[in-house]
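Peer 1: What shape does this take:
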Amino acid sequence: MTKEKVPIDSVLPELKTALAASRSAVLVAAPGAGKTTRVPLAVLDETWLRGQKIILLEPRRLAARSSANFMARSLGESVGETVGYRVKQDTKVGPRTRLEVVTEGVLTRMLQSDPALEGIGLVIFDEFHERSLNADLGLALCLQAQALLREDLKLLVMSATIEAEPVAGLLGNAPIIRSEGRSFPVETVYRPKPAGAYLDEVVSNAVIDALRAHDGDVLVFLPGIGEIRSTEGRLRSKLAGTPWSDAKICTLYGGMSAEAQDRALAPLTDGSRKVVLSTSVAETSLTVEGVTVVIDSGLMRVSRFSPRTGMSRLETIAVSTASADQRRGRAGRLMAGTCYRLWSREEQDGLAARTVPEILEADLAPLLLELAVWGAGDPSELDWLDAPPVPAIQQARELLVQLGALKGESATPHGKRIAELGKHPRVAHMLIRAQAIGLGDLACELAPLLGERDIVRSSAGQAPNADVRVRLEALRGQGPYASAVDDFVRRRLSEETRRTRRELGESADRGEKPETPDDCGLLLAFAYPDRIGRKRDNGKYLLSGGRGAAFGPGQPLAHEEWIVAADVDDAGADSRIRLAAAVIFDRLAAVMPEELAAETHLYWDGESKSVRGRVRKKLGAILLEETPLHKPPADRVLRTLLEGIRTEGLDLLPWTKAARQLQERTVFARRHDETWPDLSDAALLASLESWLGGYAESMKSRGDLQRLNMKDLLENLLTWEQRRSLDADAPTHWTVPTGSRIPIDYSDIDAPAVAVRLQELFGLPETPRIAGGRVPLTLHLLSPAQRPVQVTRDLASFWSNAYFEVRKDLKGRYPKHYWPDNPLEAEATRRAKPPGK
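Peer 2: Here you go, the predicted model:
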């Protein structure tokens, strides 16, 4: 091991002690401290490791390869001996390897194949502050493995900028070790980008100024490959004819070959200057030899997932303060340096402290499937630093169920096969389904395009043809866009196609069967069953997932009846379709019958006052055909009829006066004794199934309901004793002194009333009472012409007070009628004259 001292060396004894005494630890070490390459080797021979392996997790393939090579060289060995690495598409390990540097997806596969991680004594999570989705998943799975299967498994989380306390708490109050870094002074220069200026122009000017003012090489941070390419072209033009025309321009991003990345990192030996145009891949873990100047665009590109639409989109956002500081530190790793920030001091103050963890904004379908395969279909079963958002989990679950990867919370055999392929569930599902219909080879070609930024770029502000087929042609070196595809991108995607073919056992020979125009659309439908679109009358599309979508102007696919959209933004009411293919519906229906559904739709038709039924054939949210339902299921007809009654109200039923009076009498009785059933309108509507359902079977309209006898139905809700008691306590009529039976009105349960001519009450001294004498009747006293003259609940008071004024009035209007001076001694009469005259 190299004898060169690095800052991390001073805390290695403390770290070793902590790991010997605890199952977990957190190491916070500033950039340049040497944690990535020093810590794993320092603990490799600790007694508690007992000869087991160490897994060092790196968030990026480039950092994994670079750090493995550095550690191997420090031991005087080649990679694959004591130190090896496993990354996607590249593995170098041997039988003597005890330290494996892996990327996060590789750790997930290791855990799924061996949850106990037998033979591994320590898992180190490096640069954990980046909070990638796979890092959070890997840590959650390791914590559960540690708790349930491997008490001796140790975990170490390392970072330069993370808040250590929450992580230590997640690890069971693990000890925190801190180390200072080794860096040289870095001067910060703010150069705000002029309004309206192109980024490649601003960056190129800054590079020229940096080469003029400083020695050493220049590292430029840009948000993505597109900006790297445009800046590279602009910079080459500007350097021509300058003293730095021989400067070597290198690019550095995750999709490059290992050899190209190594060339960008290696120092030049011919004395010329180097300019490295990089994405955030160079932000941490790497040292780009010779760099003394950093030019930071202040931008980064992230994928944002919208649970509302089920779609992801790439967004260019401002870096966080933590990322900006990491980038700035690249200039001071080897000597004093300078950092040009292409924003203002005021903008610096407005930056977010940290980048939002990916788990809070990403498409969680891959994570949920991995959890289901692990045996934890509910994410809440695991411990997280930030729990996955419920809406995104729900969206992911719906997609995985639609793909046949989940049943409930468990992974299906198909889902396990999808997970084994290590690709997004949409793409893996497409590959598996494509093989079954003889399109596996074409699917292997298409798959890399679905995980890639568009290989065909816009020109002169005009969006490229959205048809995915032109991109396949371009990858094959054919068609109008062949020359627009970067040679390296073509080679890389072609290699990925070959590797996928090997994984699936597919041949590159398409045989005698030629491709049909809708083959790509069919394959996209497997991957995106929620984005099958049918053209609407307005020229836009309704997607099977329920979202609206539209092509931009001049797109040939806009004339197709059926399409499948692979790339759509989720802005506005109608998403813009950026990548799609046409598909023939009949062929789609033949190979994806599971996506077609026949819905029996019963509903209450308010106009005809009847239950109507329709059969709707649908593909997701897309209505294909609707026909009348002739023999609907009786139970559903009844449910719909009862819902219709609830919608319309009880007046839809054939009420008679007797039925209403029985209802009101019972409601009145319940007012004074809660043992009576509740027959109020609200209660009857709420309990239609119990009292009406058995009598309304085979009925489906208001006309049918007229056959019901409402009085009998309500009486059936009373016991025999209640019926007898009801006649006594809440009688239907009251007999007045003349012998007339006057109906009692119970519509106001607080004041049951009778309307009776005043003359029929002569001789009655007190107000009659019901409910066992508890409730006086309200008397509406009428004139001989049946007009109301007085309302009272105290008849005795009326006779002694109000009667004499009423008598004067009535005697003047009805002089031929009998109006005695003393009504209590008079005989009640129905006639104009007193009895006997």
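Peer 1: From now on I want contacts and neighbour counts done on CA atoms only, so please keep to that.
Peer 2: Fine.
Peer 1: count of neighbours near L156?
Peer 2: For L156, the count of nearby residues is 21 (other CA atoms under 10 Å).
Peer 1: tell me the SS of it?
Peer 2: strand (DSSP: H, G, I helix; E, B strand; the rest coil).
Peer 1: Would you mark the buried spots in stretch 291-303?
Peer 2: Neighbour-count burial for stretch 291-303 flags V291, T292, V293, V294, I295, D296, S297, G298, L299, M300, R301, V302 (criterion: 16 or more other CA atoms under 10 Å).
Peer 1: again with stretch 249-262
Peer 2: I249, C250, T251, L252, Y253, G254, Q261, D262.
Peer 1: now the buried residues of stretch 291-303 in CSV, with distance to L777?
Peer 2: Shown next, in CSV, are these (distance: CA to CA, whole Å):
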residue, distance to L777
V291, 102
T292, 102
V293, 100
V294, 96
I295, 94
D296, 91
S297, 89
G298, 86
L299, 84
M300, 83
R301, 81
V302, 78
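Peer 1: farthest pair in those?
Peer 2: The span of these, defined through CA to CA, is set by T292 and V302 at 27.4 Å.
Peer 1: Shouldn't S380 be within a helix?
Peer 2: Yes - residue state for S380 (three-state DSSP) corresponds to a helix.
Peer 1: so what's it up against?
Peer 2: Neighbour list for S380: A387 [criterion: CA atoms under 8 Å, 6 or more residues apart in numbering].
Peer 1: State the distance from the residue nearest to A33 when sequence neighbours are not counted to A160.
Peer 2: Spatially, and ignoring its direct neighbours in sequence, A33 is nearest to G181 (4.1 Å; CA to CA, 6 or more residues apart in numbering). Per CA to CA, to the nearest Å, G181 is found 9 Å from A160.
Peer 1: here's the other one to compare against:
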Amino acid sequence: MYTDLPIQAVIPELQQCFREQDTGVLIAEPGAGKTTVVPLAMLEEPWLDGKKIIMLEPRRLAARSAASRMAAALGEKTGQTVGYRVRMDTQVSPSTRIEVVTEGVLTRMLQQDQGLEDTAMIIFDEFHERHLHGDLGLALALESRAMLRPDLKLLVMSATLDPAPVSSLLGEDTCVVHCAGRTFPVETRYVPKPAAVDLESWTARIIIRALTEEQGDILVFLPGAREIHRTERQLVQASLPAQVNVHTLYGSMAAEKQDEAIRPAAEGWRKVVLSTSIAESSLTLPGVKVVVDAGQSRAASFSARTGMSRLVTLPVSKASADQRRGRAGRIAPGVCYRLWSEEAHGALPDAARPEIASADLAPLALELAAWGVQSPAELNWLDIPPDAAYAQAQALLRQLGGLDDAGRITPLGRRMNTLGVHPRLASMLLRSAELGLASYASTLAALLQEPAGLRSSSASAGGAGVDLRPRVEALLAAGSSGMPHAASADGAAVRRMLQESRQLCSVLGGPAADPVRPDEDSCGLLLSFAYPDRIAQRREDGRYLLSSGRGVRLGAIESLSRSAYLVAAEADDQGADARILLAAPLQEQTVLRAAQHLLHEEMQVAWDRTTRSVRAHQMQRMGALIIKESPAAQPPEEQVLEALLTGIRLEGLDILPWSKTSRQLADRMRFLHKHWPDWPDLIEDHLTDELAEQLMPYVAGMRSAADLKRLSMHDVLLGGLSWTQRQQLDEEAPTHIQVPSGSRIPVDYSNSEDPVLAVRLQEMFGQQETPRIAGGRVPVTLHLLSPAQRPVQVTRDLANFWRETYFEVKKDLKGRYPKHYWPDNPLEAIATNRAKPRTS
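Peer 2: Below you'll find the model as predicted:
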């Protein structure tokens, strides 16, 4: 057993805590030994009562390693008292009392037995990493405690987590225990990468420098497998010191290769381990005294807007950087080379963003539905899943057939949830079995789960481009010819994919060979079951439109470029049109067969601005895609009417047949509304709701601008007025005003602010005041005309005109029109519409 680790100092406190309470938080600094000591320390506690302890580890390598170290401490082999369960690898027996499991495994165990009746305690290790399934596992465990197992003990362990939020989540009686770590001083050296040098070259340069300057093994943190292999090639080409081995370490490597990377170096040898963040915590790498940190990590970022995930490379958080640096101080003083500046370090975020805030939530939504929960708000979370991403996840699951319209899990959804793969792939696998293509689909699923870099190189035929079919065929060929013997990363990837394929096919109960022979359309057909939202239709310009509405494109001209339909299994989700990375073609008849449940008939009735008419089409749609379209003979009249009114809105009121009389009526109504706000707002410069409602009875049965010419807008406008309003209109906005000469002169209302009466000056003799309308509120503007109908004066104050201006105007008019009547006193003169008044 471990006797010299710092965690031993707090074990009695932790044991006493769980004798009295059921929940706890342990904050143990790096190097304390919590992962291996705490589960063993709980083995003989009386409350265990013959039941198991389950410890959750975020990563498979850490789970296997922790189980191996605990078993060794007991002098046993893994699978006896201590075992593990990880994807595609299980080492347990009836005597196993501590099971170290990965996150997805814990969730499935809870789904199979919500009370976990054979389990006394669940330990959540390295909880600060905040993986999605860790948050989900804790939420389900808390629900199990609340509903079924109040005695179930929960312990959350971390090196860097703030204990307050999680202890509050666990309950007010939660005990919090702190433990200092055992780390030696680590000198931090900032060696920022020059802008002109690529990451791999600079990393290799610093590794060689560290091998020269320092003693001990070197652990190097890089963002992903691609950068690891590039750096490995740089080191192979460089002049490394003698007796130095270079190892790689990342999640998708074969287990034996991972074990080799973390095994102590041979006597007299040094090792360089090029790793992703997999080695950041929970792993013990004996001999490491130097860390070289590139300061980056790679994670999937999900967009609820597009329904796509893409891998992004981001700077690490300060907490992660400190975790990495601490790996150099486990056995002796060490050195950490950081490939960024001290100023840049100050700008790093304090902690990484929880995965639940940016991940694809489809797996979580299916898990919750299987648990019996339709809304995440029904459970307790450290961070509740975002609403938009969760709604998008539920929409996808409905498309896949995993949820019904009410958000409840379907029988198909329950089967999907047992396969241990993403719901997309689960849907594809289950449907493939019905078609006799289980083996082919299992191979395709295994390929799609592989990291992109290895997937494209290890299982593809030359020149495959984005076409998935050659990759699947190459992987099938590798399987039929026996396991590949290549020791390269590519060979390991192929072996791993073949193992995954066989396991999936076995779960489906399928034979070694498919009863149905796959054809060139099989790949696209199967992909459509997994990616119904990414069925793509070719546009005229060669780009594609996804059924989700997202635009995508092929990066170059290739074999798929002329395909009318594709299924885009992967796209980069960047720019206006995402670049397709992996796809397979579909025939239209296959689309109709594969996605029958997603097709719906739709009548589209819309205004066509080209023909200036209502056009009706019967369409068969799949999301944003129009699969088939034909003219509709008898569209619903209400839709035709709405489309016609939309056309009037688009074209403007000039599309209506305005006569001089109807325009004057419209102007009069507009005038009254301007000056009397309670007057109906029936006519404006556009189609108002009131006018649209008034038009409806008159345009029923019409479909085009030509049909509208049959309208009488005068009748339409009057039809919107009551008898009282018509009387008021005639009184307060008269069409004509009778002037002293006896003539009825029309009023021009085209300017609702300033109605105009254009009348010859002689016809106004004898009228002292300006005529007024709108109940006397508004004086008309008089355009006083010469005998030749030309304006000689514009006024709204007739009395002032007679008094101040008439005599000047008279002189001018008398000179130009000497035969006309120009009296000295216009107020006492006889008004006339002739040259001179009639004499009796």
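Peer 1: picking that back up, assign the residue nearest to A33 of the first structure to helix, strand or coil.
Peer 2: coil.
Peer 1: okay, now it: neighbour count?
Peer 2: Neighbours of G181 of the first structure using other CA under 10 Å come to 19.
Peer 1: before we move on, what about I218 of the second structure?
Peer 2: So I218 of the second structure, with other CA under 10 Å, has 27 neighbours.
Peer 1: and if you look at E260 of the second structure?
Peer 2: Count around E260 of the second structure with other CA under 10 Å applied: 13.
Peer 1: contact partners of the helix or strand where it lies?
Peer 2: Element membership of E260 of the second structure [criterion: DSSP states H and E] is helix 255-262. Identification of contacts with helix 255-262 of the second structure by CA under 8 Å, 6+ apart yields L61, H247, T248, L249, Y250, V273, T284, L285, P286.
Peer 1: what's the angle from the host helix or strand of the first one to helix 255-262?
Peer 2: It refers to L61 of the second structure. Using DSSP H and E, L61 of the second structure falls within helix 60-73. Put simply, helix 60-73 of the second structure runs at 70 degrees to helix 255-262, going by axes from the mean of the first three to the mean of the last three CA atoms, to 10 degrees.
Peer 1: average distance between the helix or strand following helix 60-73 of the second structure and the first structure?
Peer 2: Remark: after helix 60-73 of the second structure, the chain's next helix or strand is strand 82-86, criterion DSSP H and E. When the first structure is overlaid, strand 82-86 of the second structure sits 3.6 Å from its aligned residues on average, using mean CA distance after the TM-score superposition for the first structure.
Peer 1: so how far is strand 82-86 of the second structure from its chain's centroid?
Peer 2: 36 Å (CA atoms, centre = their mean, to the nearest Å).
Peer 1: what helices or strands is it leaning on?
Peer 2: helix 60-73, strand 89-91, strand 98-101 (3 or more CA pairs under 8 Å, 6 or more residues apart in numbering; DSSP states H and E).
Peer 1: And the strands in the stretch 501-650 of the first structure?
Peer 2: Ranges of strands in the stretch 501-650 of the first structure, per DSSP state E, counting those that start in this stretch, are 532-535, 541-543, 548-550, 562-568, 574-582, 596-605, 610-619, 622-628.
Peer 1: quick one, which of these is nearest to R499 of the first structure?
Peer 2: That would be strand 562-568 among those, by CA to CA, at 22.4 Å.
Peer 1: Now the closest one on the second structure. Mean distance?
Peer 2: Looks like 3.1 Å for strand 562-568 of the first structure (mean CA distance after the TM-score superposition for the first structure).
Peer 1: sorry, back to before: which of the buried residues of stretch 249-262 of the first structure sits closest to E496 of the first structure?
Peer 2: G254 (14.4 Å).
Peer 1: The aligned partner of the closest one in the second structure: what's it in contact with?
Peer 2: Taking TM-score structural alignment, the alignment pairs G254 of the first structure with G251 from the second structure. For G251 of the second structure, the contact set (CA under 8 Å, 6+ apart) comprises R59, R60, L61, I278.
Peer 1: if we go to the first structure, which of the residues you listed are intact?
Peer 2: Counting by both residues aligned by TM-score structural alignment, their matches' CA atoms under 8 Å, the first structure reproduces these contacts from the contacts of G251 of the second structure: R59, R60, L61, I278.
Peer 1: What's the match for the third one in the first structure?
Peer 2: Think L61 of the second structure. Match for L61 of the second structure (TM-score structural alignment): L62.
Peer 1: hmm, back to that, which two in the kept ones among the contacts of G251 of the second structure are spaced the farthest apart?
Peer 2: R60 and I278 (9.2 Å).
Peer 1: what about these two, which has more around it?
Peer 2: Using other CA under 10 Å, the more surrounded residue of R60 of the second structure and I278 is R60, with 22 against 17.
Peer 1: List the contacts of the more buried one.
Peer 2: Applying CA under 8 Å, 6+ apart to R60 of the second structure gives the contacts V86, R87, V101, T102, G251.
Peer 1: Any of these buried? List them.
Peer 2: For those, buried by 16+ other CA under 10 Å: V86, V101, T102, G251.
Peer 1: now, the most widely separated pair of those residues?
Peer 2: Pairwise distances among these were taken by CA to CA; the largest, 15.2 Å, belongs to V101 and G251.
Peer 1: tell me, how many neighbours does E103 of the second structure end up with?
Peer 2: Counted with other CA under 10 Å, E103 of the second structure comes out at 25.
Peer 1: I misspoke; the intended subject was D530 of the first structure.
Peer 2: 24.
Peer 1: what do you get for K808 of the first structure?
Peer 2: 12.
Peer 1: coming back round to it: just send the strands of the stretch 501-650 of the first structure back as JSON lines, with mean neighbour count and distance to V390 of the first structure too.
Peer 2: Output for the strands of the stretch 501-650 of the first structure, formatted as JSON lines (neighbours: other CA atoms under 10 Å; distance: least, CA to CA, whole Å):
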{"stretch": "strand 532-535", "mean neighbour count": "26", "distance to V390 of the first structure": "26"}
{"stretch": "strand 541-543", "mean neighbour count": "25", "distance to V390 of the first structure": "24"}
{"stretch": "strand 548-550", "mean neighbour count": "24", "distance to V390 of the first structure": "24"}
{"stretch": "strand 562-568", "mean neighbour count": "25", "distance to V390 of the first structure": "23"}
{"stretch": "strand 574-582", "mean neighbour count": "22", "distance to V390 of the first structure": "24"}
{"stretch": "strand 596-605", "mean neighbour count": "16", "distance to V390 of the first structure": "28"}
{"stretch": "strand 610-619", "mean neighbour count": "20", "distance to V390 of the first structure": "26"}
{"stretch": "strand 622-628", "mean neighbour count": "14", "distance to V390 of the first structure": "27"}
